[in-house]
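Peer 1: coords please:
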Amino acid sequence: MNLSIVIPLLNEQESLPELHNWIKKVMDSHNFSYEIWFIDDGSTDHSWQIIQSLSKENPNVKGIRFFRNYGKSQALHAGFARTNGDVVITMDADLQDSPDEIPELYNMITQGDYDLVSGWKKKRYDSVIGKNLPSKLFNWAARKTSGVKLHDFNCGLKAYNKNVVKNIEVSGEMHRYIPVLAKNAGFSKIGEKVVQHQARKYGHSKFGMNRFINGFLDLITIWFLSTFGKRPMHLFGALGVLMFLIGFISAGFIGFFKLWKLYHQEPTILVTDNPWFYISLATMVIGTQLFLAGFLGEIILRTKSDEERYKIEQEF
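Peer 2: Sure thing, here's the model as predicted:
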């Protein structure tokens, strides 16, 4: 099979028929063998009923319905696990991503130049204050932190070699950082393509300030996981030892000067009246806790089992 198209969605009943017909037209015109996975992430409108009717009309349409809204990352995870195509395309369901871009994205992957190609919506039709400016700040921070030189990390339109989606773990809210996850997994051929961005035709954007804040928090998380995720003791253990040594050396100086004053019969104060006593005590306690955190992290890493991150209500 040439292509698998994975489309996560939430309450997009108006756009689904038009999107399906558009994709089908492109697929038929290029003689692609394909499958379309619609992942209904807990929609409360008639999106699922429309997906069911589309599957009766087109046997290449497949669907997954979650019991409730689990998030885009979980939807992509479920779709990636079921894809059969040599190339996997992801796109949003709101008609802001153009299916006409798919053939060129497909060629960029199959020609062997790239493992992953991310869309770049160079000209956007979103609100400047509400989405454009936050996205620019977010993408700048992501480039600086991850080392992956992309202009638009959050673009839903991406193309993957099948090996990429089968070897990365998309969880939490990490869908924004799939290129970083791919890089960390050893897929270094990551490219970018300027794609057409269209104004939203139906419904309203689900982007909010909470998603902007969460994006930066996830950026910190993925930096930590990519750097110390397999060796937490290297971070927490090192910090713990450093803090403990600072406290131990401070306590040593307090004891030394106490003995020095006693030896020279000079007036002294109680050790507990010296503020450095509490500083040294606190740093040793914190150092011990950090060391234990690293130790526990290593134990958890070696004994953890895969958890079920979402519940599927229906699938066909």
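
Peer 1: hey, let's count contacts and neighbours off CA atoms from now on
Peer 2: Will do.

Peer 1: which residues in the stretch 201-316 of the chain form helices?
Peer 2: Assigned by DSSP state H, counting those that start in this stretch, the stretch 201-316 of the chain shows helices spanning 209-228, 232-263, 275-303.

Peer 1: please give me the structure for this one as well, since I'd like to look at both together:
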Amino acid sequence: MNLSIIIPLLNESESLPELHSWIVRVMTANHFSYEVIFIDDGSTDNSWKLIETLSAQDPNVKGIRFLRNYGKSQALHAGFAKAQGDVIITMDADLQDSPDEIPELYHMITDQQYDLVSGWKKKRYDSVVAKNLPSKLFNWAARKTSGVQLNDFNCGLKAYKNIVIKNIEVSGEMHRYIPVLAKNAGFAKIGEKVVIHQARKYGTTKFGMERFINGFLDLITIWFLSRFGKRPMHLFGALGVLMFSIGFLSAGYIGFSKLFRLYHHQHTILVTSNPWFYIALTTMIIGTQLFLAGFLGEIILRTKNNEERYKIAEKVNI
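Peer 2: Here you go, the predicted structure:
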């Protein structure tokens, strides 16, 4: 099979028939063998009924419905697990991503041997204040932190080799950072393509300003996981030793100072009256706690079990 097209969605019933027809038209024109996997992330409208109807009419259409809204990352995870194509395309269901971009993305993977190609919505039709400016700041921070030189981490239109999506773990809200996850997994050839961005035709956006706050928090998380996810003791242990050493040296300074005063028959004060006593006590406690955090992190890492992160209510053609 040439292509698996994975489309997570939430309340996009108005867009689905048009999107499906558009995809079929592009696939037929390019003679692709394909599957379209719709993941209904807890829609409350008629989206799932439409997916069932489309799957009955077109055997290439498959569907997964979550019991409730779990988020885009979980939807992509479910789609990645079922995808069978040599090349995987992800796109949004709101018609802002153009299926006409798919053939070129496909050939960038197969002919130019990219591991991953990310779309770049160079010209956007979103609100400048609500999306464009925060997105530019977010992308700048992501480039600086991750080392992956992409202009648009948030673009939902991406193409992957099958081996890439089978070897990365998308959890939490990490869908924004799939290129970073791919790089950390060893897939270094990451490309970018300018893609058409269209104004939303139906409904309203499902994302608000909070996604950028969450995005920055996730960026810190992925930076930590990429550097210390497999060895938390290297960070917490080192910080713990540093803090404990500061405390130990402070305590030594207090003891030396008291002995010096006694030796020279000078007036001495209570140890608890010396501010260095509290610095020593605090830093030694913090150092011990950090060391224990690293130790517990190592134990959890070695004993954790993979937990089910979402519940699937129904499937069609899968």
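
Peer 1: returning to that earlier point: switch the helices of the stretch 201-316 of the first structure over to CSV; also include mean neighbour count and distance to Gly130 of the first structure.
Peer 2: Formatted as CSV, the helices of the stretch 201-316 of the first structure follow (neighbours: other CA atoms under 10 Å; distance: least, CA to CA, whole Å):
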stretch, mean neighbour count, distance to Gly130 of the first structure
helix 209-228, 15, 8
helix 232-263, 17, 37
helix 275-303, 17, 38
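
Peer 1: can I get those in a markdown table including distance to Pro99 of the first structure?
Peer 2: Formatted as a markdown table, the helices of the stretch 201-316 of the first structure follow (distance: least, CA to CA, whole Å):
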| stretch | distance to Pro99 of the first structure |
| --- | --- |
| helix 209-228 | 26 |
| helix 232-263 | 42 |
| helix 275-303 | 41 |
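
Peer 1: what lines up with Ile129 of the first structure in the second structure?
Peer 2: When the second structure is aligned by TM-score structural alignment, the residue opposite Ile129 of the first structure is Val129.

Peer 1: what segments of the stretch 1-150 of the first structure are strands?
Peer 2: Listed from the start of the chain, the stretch 1-150 of the first structure has strands (DSSP state E, counting those that start in this stretch) covering 3-9, 34-40, 61-66, 87-90, 116-120.

Peer 1: out of the ones you listed, flag the one nearest Tyr202 of the first structure.
Peer 2: For the strands of the stretch 1-150 of the first structure, distance to Tyr202 of the first structure was read as CA to CA. The smallest value, 13.1 Å, belongs to strand 3-9.

Peer 1: just so I know, which of the helices of the stretch 201-316 of the first structure lies nearest Val148 of the first structure?
Peer 2: Each of the helices of the stretch 201-316 of the first structure was scored for nearness to Val148 of the first structure using CA to CA, and the closest is helix 209-228 (11.9 Å).

Peer 1: and the closest one, how far from the second structure on average?
Peer 2: For helix 209-228 of the first structure, the mean distance to aligned residues of the second structure following superposition is 0.4 Å (mean CA distance after the TM-score superposition for the first structure).

Peer 1: residues in the second structure aligned with that helix?
Peer 2: Going by TM-score structural alignment: helix 209-228 of the first structure matches residues 209-228.

Peer 1: list of residues touching the matching stretch?
Peer 2: Contact with stretch 209-228 of the second structure is made by 130-131, 134-135, 138, 142, 145-146, 173-174, 176-177, 184, 234-235, as judged by CA atoms under 8 Å, 6 or more residues apart in numbering.

Peer 1: which one of those residues has the most neighbours?
Peer 2: The most crowded member of the contacts of stretch 209-228 of the second structure, judged by other CA atoms under 10 Å, is Ala142 (25 neighbours).

Peer 1: measure it to Gly255 of the second structure for me?
Peer 2: Distance check for Ala142 of the second structure against Gly255 of the second structure: by CA to CA, to the nearest Å, it reads 48 Å.

Peer 1: what of Asn154 of the second structure?
Peer 2: Per CA to CA, Asn154 of the second structure is found 57 Å from Gly255 of the second structure.

Peer 1: ok, Gly297 of the second structure next?
Peer 2: When CA to CA is applied, the distance between Gly297 of the second structure and Gly255 of the second structure equals 35 Å.

Peer 1: all helices of the stretch 1-150 of the first structure, in order?
Peer 2: With DSSP H, counting those that start in this stretch as the criterion, the stretch 1-150 of the first structure has helices spanning 16-29, 47-57, 72-82, 102-110, 133-146.

Peer 1: can you list these in CSV and add distance to Ser4 of the first structure?
Peer 2: Output for the helices of the stretch 1-150 of the first structure, formatted as CSV (distance: least, CA to CA, whole Å):
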stretch, distance to Ser4 of the first structure
helix 16-29, 11
helix 47-57, 15
helix 72-82, 9
helix 102-110, 10
helix 133-146, 27
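
Peer 1: out of those, nearest to Lys189 of the first structure?
Peer 2: Distances from Lys189 of the first structure to each of the helices of the stretch 1-150 of the first structure were compared by CA to CA, and the smallest falls on helix 102-110, at 9.8 Å.

Peer 1: mean per-residue distance, that closest one to the second structure?
Peer 2: Superposing on the second structure places helix 102-110 of the first structure at an average distance of 0.3 Å from its equivalents, by mean CA distance after the TM-score superposition for the first structure.

Peer 1: okay if I get the strands of the stretch 1-150 of the first structure as a markdown table plus mean neighbour count?
Peer 2: Supplementary listing: the strands of the stretch 1-150 of the first structure in a markdown table, determined by neighbours: other CA atoms under 10 Å:
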| stretch | mean neighbour count |
| --- | --- |
| strand 3-9 | 25 |
| strand 34-40 | 25 |
| strand 61-66 | 21 |
| strand 87-90 | 26 |
| strand 116-120 | 26 |
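
Peer 1: any chance of those strands in TSV, with distance to Gln198 of the first structure too?
Peer 2: Written out in TSV, the entries for those read as follows (distance: least, CA to CA, whole Å):
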stretch	distance to Gln198 of the first structure
strand 3-9	17
strand 34-40	20
strand 61-66	24
strand 87-90	16
strand 116-120	13
